[in-house]
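Novice: Next input, structure requested:
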Amino acid sequence: MRNNPAAFGSGAIIGTLGGLIGLGGAEFRLPLLISLFGFRGLEAVVLNKATSLIVVASALPFRARAVPFAEIFAHWPIMLNLLAGSLVGAYAGASWATRLKSGTLYKIIAVLLLLIAGVLLLAHNAAVTAPALTGASLTVAGVAAGFAIGIVASLLGVAGGEFLIPTLILLFGADVKLAGSLSLAVSLPTMLVGFARYSRDQSFSVLRTNWPFMLAMAIGSIVGTFIGGLLLGIVPNSILLPGLVAILVISAVKVWRHE
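Specialist: Now for the predicted structure:
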């Protein structure tokens, strides 16, 4: 199964699923790398991280027409607030992942997939409200949330948008479109820090030996994300979200049982 057409096709399907709800699909890609393509835990995380970096880097300019860069960077205090925690969390998460036994990492990945399933089901359609916190309390909450998101993003090799977008809406009162772009702007440096930490581990060699596979999956994911964006709104969330949650739950069970 480790061939370029399979990588492109699976990336396109995953990207479409993610694009339908405004995500890159890395949450669905990781279980596939482990269960279908047979990569070991940390190797799958590193491959997922590299693929996610390419997808996120391409998604930000795609969204520039809807949310201009000037509008994104006008909210630099929010980005800095979250980055103050997420950069540290990303480095810590990557450091922990490199020290964990494969069996333990599989269990952690399975639990985090279930957590993402819960967030998608309960908080994906969060309504914009006035921030409940202000001043120093809001800053502390933003740093704490960023730290937790950075850890999860590093352990799974994902961008973290499934957590960042609800945080930006509920904690900072950002509207959905702006939250999506701010999420990407925060994710990119956060992922780079985690990626830099992984580059010091021997599992990073999986990129050198599988770079055509990774590139094919990344291109497929970008194409799929674009298609998913075009199809956005055609499939109602009342049907789509429970289906995606079911996929994540099944994936979590398979990863938990993975040897």
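
Novice: going forward, measure contacts and count neighbours with C-alpha atoms only.
Specialist: Noted.

Novice: Can you name the element that comes right after the host helix or strand of residue 140?
Specialist: If you go by DSSP states H and E, residue 140 is part of helix 135-156. Next along the chain after helix 135-156, taking DSSP H and E as the criterion, comes helix 161-172.

Novice: next up, for comparison:
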Amino acid sequence: MYRNLPFLIVLIGFFPSCNHASVNVDKRNAANQIKPQRQVNPKGGGQEKPRLVWGYRFVINGDFDGDGRQEKLTEHYFNGLTNKETNKFYNGDYDYDIKMANGKRSYSFIVCDNELIRRIDVVPVGNFGLLYLKNEGDLNGDGGDEISYVTNKADWSSFNEYKIMTYKNRKWVVLYWFPIWEWQLPELPRVGNQTVALGSNQVIALNSDTTDKKLLKELKVFNGLVKKAGKNKIQIIYRSKDISQDTIIVGLKNHHPPV
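Specialist: This is a model prediction of the structure:
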């Protein structure tokens, strides 16, 4: 009757230890999520020169200074060595993209068609331009539209910040910010429907393929992570302290949620 008792004791002790290990692995994986590679490795064992991938540029409209007239904000991505518009990526692996972004000292900024409105320099400098840009409407009741943007950082982490900017006293300031996962945002097209000017005699027309058109459509219908919830209050979808996605209502005067 008791012949199998030692075996049962060992078996009972085995299952709790397995469950405990799986929980630790899950938490570790959640806390260290990394960005997927954006491009495929070039053929020929690195012998073929990587093809230039232009990358998407955001353009939004709104009344940002509160004067009752519409302005346009346009994203730009420059080669720091030539100070000219350049491609964001290459048809190589992600490590190569990071290497080239730093090698070219690339930088990005958002410029307004109203020259009286200062440009926004996208930070941190080690980036691939913008991951997201949106006109959020008038969130604080000052008569001007606020914007939100997320930097496409040149790193392997999925941790990022969603910044809400307002134009006040002739300069852009951070009205509110909150932490996010990058996977909360839609994937960007590689080019979009654009015509790119690379100098007085160089103009490149970029036509979207089927995948780009699908991603562009998804981007246009995406509502963002912010919604107005009352006077100086917004609803945000953010990365909470327990490393999950959560939705809460916050006051703009707090500047950021508990982090």
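
Novice: Can you give me the TM-score here?
Specialist: The TM-score (TM-score structural alignment, normalised by the length of the first structure) is 0.31; 144 aligned residues with a C-alpha RMSD of 6.5 Å.

Novice: thinking again about what came up before, so which bits of the helix holding residue 140 of the first structure are buried?
Specialist: 138-156 (16 or more other C-alpha atoms under 10 Å).

Novice: Same question for stretch 53-62 of the first structure.
Specialist: For stretch 53-62 of the first structure, by 16+ other C-alpha under 10 Å, it's 53, 54, 55, 56, 59, 60.

Novice: Which single one of these is nearest to residue 14 of the first structure?
Specialist: Top of the list for closeness to residue 14 of the first structure, among those and by C-alpha to C-alpha, is residue 55 at 11.8 Å.

Novice: Verify the stated contact: the closest one with residue 221.
Specialist: Yes - taking contacts as C-alpha atoms under 8 Å, residue 55 of the first structure lies within contact range of residue 221: 6.9 Å.

Novice: Run through the helices of the stretch 101-250 of the second structure in chain order.
Specialist: In the stretch 101-250 of the second structure, the helices defined using DSSP state H, counting those that start in this stretch lie at 210-221.

Novice: what are the ranges of the strands in the stretch 151-259 of the second structure?
Specialist: 159-168, 171-181, 194-197, 203-206, 226-230, 233-239, 245-251 (DSSP state E, counting those that start in this stretch).

Novice: With the first structure instead?
Specialist: Counting by DSSP state E, the first structure forms no strands at all.

Novice: show me where it has helices.
Specialist: For the first structure, the helices defined by DSSP state H cover 4-20, 26-35, 41-62, 69-73, 76-99, 102-123, 135-156, 161-172, 176-198, 205-231, 237-257.

Novice: just checking, what packs against the second one?
Specialist: If contacts are counted by 3 or more C-alpha pairs under 8 Å, 6 or more residues apart in numbering; DSSP states H and E, helix 26-35 of the first structure sits against helix 4-20, helix 41-62, helix 237-257.

Novice: how far does that helix sit from the chain's center?
Specialist: Helix 26-35 of the first structure sits 11 Å away from the centroid of its parent chain (C-alpha atoms, centre = their mean, to the nearest Å).

Novice: what angle sits between it and helix 41-62?
Specialist: 150 degrees (axes from the mean of the first three to the mean of the last three C-alpha atoms, to 10 degrees).

Novice: go on, the longest one?
Specialist: Using the same axes, to 10 degrees, the direction of helix 205-231 of the first structure lies 40 degrees away from that of helix 41-62.

Novice: which strands and helices sit next to helix 205-231 of the first structure?
Specialist: Against helix 205-231 of the first structure (3+ C-alpha pairs under 8 Å, 6+ apart) you get helix 4-20, helix 41-62.

Novice: Out of those, flag the one nearest residue 92 of the first structure.
Specialist: Closest among these, using C-alpha to C-alpha: helix 41-62, at 14.8 Å.

Novice: thinking again about what came up before, okay, the helices and strands packed on helix 26-35 of the first structure in CSV with distance to residue 117 of the first structure next?
Specialist: CSV is the format used below for these (distance: least, C-alpha to C-alpha, whole Å):
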stretch, distance to residue 117 of the first structure
helix 4-20, 13
helix 41-62, 18
helix 237-257, 5
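
Novice: who are the neighbours in contact with residue 113 of the first structure?
Specialist: 27, 248, 249, 251, 252 (C-alpha atoms under 8 Å, 6 or more residues apart in numbering).

Novice: distance of the second one from residue 16 of the first structure?
Specialist: Look at residue 248 of the first structure and residue 16 of the first structure: by C-alpha to C-alpha, to the nearest Å, they are 15 Å apart.

Novice: Who has more neighbours out of these two?
Specialist: The neighbour comparison of residue 248 of the first structure against residue 16 (other C-alpha atoms under 10 Å) goes to residue 16, with 28 against 23.

Novice: Fine by me, we can end here.
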